[in-house]
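>>> I need the structure of the sequence given here:
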Amino acid sequence: MTVILLRHGRSTSNTAHTLAGRTEGVELDDKGRAQADAIVERVDGLPIKALVRSPLLRCRLTLEPLSAALGLEPVVDDRIAEVDYGQWTGRALKDLVKEPLWSVVQHQPSAAVFPEGEGLAQVQARAVAAVREHDRRLAEEHGADALWVACTHGDIIKAVIADALGTHLDSFQRITADPASMSVIRYTPIRPFVIHVNHTGGQLASVLSAPPPTESTDTGDNAVVGGSMD
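Model (predicted):
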């Protein structure tokens, strides 16, 4: 199974340089709406079988054009909602950088717990569990090589990618997930394969052209020694 982790388009909070968190009613700005429309063409030709999204408005608005184009109704999953930043929610980033916790978030995120909110280790656990559960469910429904989209938030995507890479959560700030970016992970019974990170260009099919390893190849679900067979 292969998941496309789609970050929502640019929001009004992004341009205001505030931490939206779970604030209700955060819209996409003009660029964000254009990014949402462009997603349809960016995934054109890909056999997407299902859509899953965060319950927040900016993710709903991001997926609406693709949902209409594919005729698929997104499944809403609270486990891939934005981080509960607690008392940090809605505050300006220029003020948050002065908080002692900011340095912890940057350098040891596994130890970061937001005041009256949740910890980033907890966030990773719930998000990874959600992605892997949907992946298993969709494999049963559509077959092992089905493709699906999860529309969520930057820190959620970075946490899931870190897990797939087998790297510690304390390294997840080295991963980038820009607005409307797509990152691709293929899950197999043995291990995940991170196929692409932070794709913001044209058609995603261009980076998914190589067939994934299958049981019919000599390598099965193993990585190819020496790199790709192409």
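
>>> From here on, just use CA atoms for contacts and neighbour counts.
OK.

>>> Helices along this structure, start to end?
Secondary structure of the chain by DSSP state H: the helices cover 12-16, 30-42, 57-70, 93-96, 100-107, 120-142, 154-165.

>>> and the longest strand for the chain?
strand 192-199 (DSSP state E).

>>> Report all helices and strands that it contacts.
Helices and strands touching strand 192-199, by 3 or more CA pairs under 8 Å, 6 or more residues apart in numbering; DSSP states H and E, are helix 154-165, strand 182-187.

>>> how much space between residue 106 and residue 146?
Using CA to CA, to the nearest Å, we find residue 106 at a distance of 35 Å from residue 146.

>>> In terms of neighbours, single out the busier of these two.
Ranked by neighbour count (other CA atoms under 10 Å), residue 106 and residue 146 place residue 146 first, with 19 against 15.

>>> Surely the more buried one and residue 51 touch.
No - contact criterion CA atoms under 8 Å: residue 146 and residue 51 do not qualify, at 11.9 Å.

>>> Count the neighbours of the residue lying closest to residue 39 once chain neighbours are set aside for me.
Spatial nearest neighbour of residue 39, excluding adjacent residues (CA to CA, 6 or more residues apart in numbering): residue 66 at 6.8 Å. Residue 66 has 22 neighbouring residues, counting by other CA under 10 Å.

>>> Could you also give me the structure for this next sequence, so I can compare it with the first?
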Amino acid sequence: MSIYVIRHAEKQKGDFHHQGLKFNDQPITQSGIASARRLVDFFSSLDIEFIYISEYLRTQQTIAYVAEAKALVPVVDNRLNEIDIGCIEEMTDGQIQEQYPSFWDSYHTRDHEFRMPGGETGEEAEKRIRSLFDSLDRTKNYILATHEGLTRILLCSVLGLPAYRRHLFTIDYASITVFDFLPEFNCWTVPKVNMVV
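Below you'll find the model as predicted:
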């Protein structure tokens, strides 16, 4: 079994608010579309049985060409949404530092768990993504199209690191991180991290 976790492709700048979603719902750029098209070649010879995406347009657009080539309909699952950053999405660093100094210090120290102001902790986001990850059939291959922070948190979880150490990983746009399950050892390996096609 392999799970291919893909960060969405490059997203457009600007305000793209969607009434049903908490955060900005940007579409991907032309460069992002090109990256999404390159994913088709990578997955062409791989047997993928299911594709899961977050609620955000950018994950849908990133995997659309692969889904079409595989004749699969992506399943929307809000457990793949990015970590909830609460009320700081449109704040400047100065505003965050002034209004939430304790969070600011914790965010930069990264030596203990912390909560995004009005949002989630890394541990809460980890429980959310693991509830999906651990429910998948270990005899099938999957694609999960998600976001940078959540991919980092999943890496920490599988490797036994606390979620607040997620800054240790770089996850580029449209990159692939692979998780392979080894039944003989009942454990996961991570053969590829942040692979850009």
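
>>> How about the contacts made by the aligned partner of the residue nearest to residue 39 of structure 1 in structure 2?
Taking TM-score structural alignment, the alignment pairs residue 66 of structure 1 with residue 66 from structure 2. Neighbour list for residue 66 of structure 2: 36, 37, 39, 40, 43 [criterion: CA atoms under 8 Å, 6 or more residues apart in numbering].

>>> Could you report the neighbour count for the third one?
Looking back up the chat, that one is residue 39 of structure 2. For residue 39 of structure 2, the count of nearby residues is 21 (other CA under 10 Å).

>>> do the same with the second one
When counting by other CA under 10 Å, one arrives at 17 neighbours for residue 37 of structure 2.

>>> check contacts around it.
Applying CA under 8 Å, 6+ apart to residue 37 of structure 2 gives the contacts 65, 66.

>>> Next up, the contacts around the most centrally placed residue in structure 2.
Centroid check for structure 2 by CA atoms, centre = their mean gives residue 147 as the closest residue, at 2.8 Å. Neighbouring residues of residue 147 of structure 2 by CA under 8 Å, 6+ apart: 6, 7, 8, 59, 80, 81, 82.

>>> 10 Å instead?
5-9, 53-54, 56, 58-59, 80-83, 171-174 (CA atoms under 10 Å, 6 or more residues apart in numbering).

>>> Then residue 23 of structure 1?
Shown in contact with residue 23 of structure 1 (CA under 10 Å, 6+ apart): 13, 56, 57, 82, 84, 85, 89, 90.

>>> same question, residue 57 of structure 1
Here residue 57 of structure 1 is in contact with 8, 22, 23, 24, 25, 26, 27, 28 (CA under 10 Å, 6+ apart).

>>> Adding mean neighbour count and distance to residue 172 of structure 1, write the helices and strands packed on strand 192-199 of structure 1 out as a markdown table.
Formatted as a markdown table, those follow (neighbours: other CA atoms under 10 Å; distance: least, CA to CA, whole Å):
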| stretch | mean neighbour count | distance to residue 172 of structure 1 |
| --- | --- | --- |
| helix 154-165 | 22 | 6 |
| strand 182-187 | 23 | 14 |
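
>>> so can I have CSV of the ones you listed showing distance to residue 199 of structure 1?
Shown next, in CSV, are these (distance: least, CA to CA, whole Å):
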stretch, distance to residue 199 of structure 1
helix 154-165, 13
strand 182-187, 5
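
>>> how about the ones you listed, which one is nearest residue 132 of structure 1?
Smallest distance to residue 132 of structure 1 across those (CA to CA): 8.1 Å, for strand 182-187.

>>> Now restrict the contacts of residue 57 of structure 1 to buried residues only.
The neighbour count (16 or more other CA atoms under 10 Å) marks 8, 22, 26, 27, 28 as buried among the contacts of residue 57 of structure 1.

>>> Closest to residue 117 of structure 1 out of these?
Using CA to CA, residue 22 comes nearest to residue 117 of structure 1 of those, at 10.6 Å.

>>> was I right about the closest one contacting residue 84?
Yes - between residue 22 of structure 1 and residue 84 there is a contact under CA atoms under 10 Å: 6.3 Å.

>>> Residue 108 of structure 1 -> structure 2?
With TM-score structural alignment as the criterion, residue 108 of structure 1 lines up with residue 110 in structure 2.

>>> Without its sequence neighbours, what residue ends up closest to that match?
Counting by CA to CA, 6+ apart, residue 164 is the residue found nearest to residue 110 of structure 2 once chain neighbours are left out, at 5.9 Å.

>>> Could you measure from that neighbour over to residue 92 of structure 2?
Counting by CA to CA, the gap from residue 164 of structure 2 to residue 92 of structure 2 is 22 Å.

>>> Please say which of the two ends up with more neighbours.
Ranked by neighbour count (other CA under 10 Å), residue 164 of structure 2 and residue 92 place residue 164 first, with 22 against 10.

>>> doesn't residue 112 make contact with that one?
Yes - counting by CA under 10 Å, residue 164 of structure 2 does reach residue 112; the two are 6.3 Å apart.

>>> and for the two, which residues touch both?
Counting by CA under 10 Å, 6+ apart, the residues touching both residue 164 of structure 2 and residue 112 are residue 106.

>>> Tally up the residues packed near residue 99 of structure 1, please.
Neighbour count for residue 99 of structure 1, taken as other CA under 10 Å: 11.
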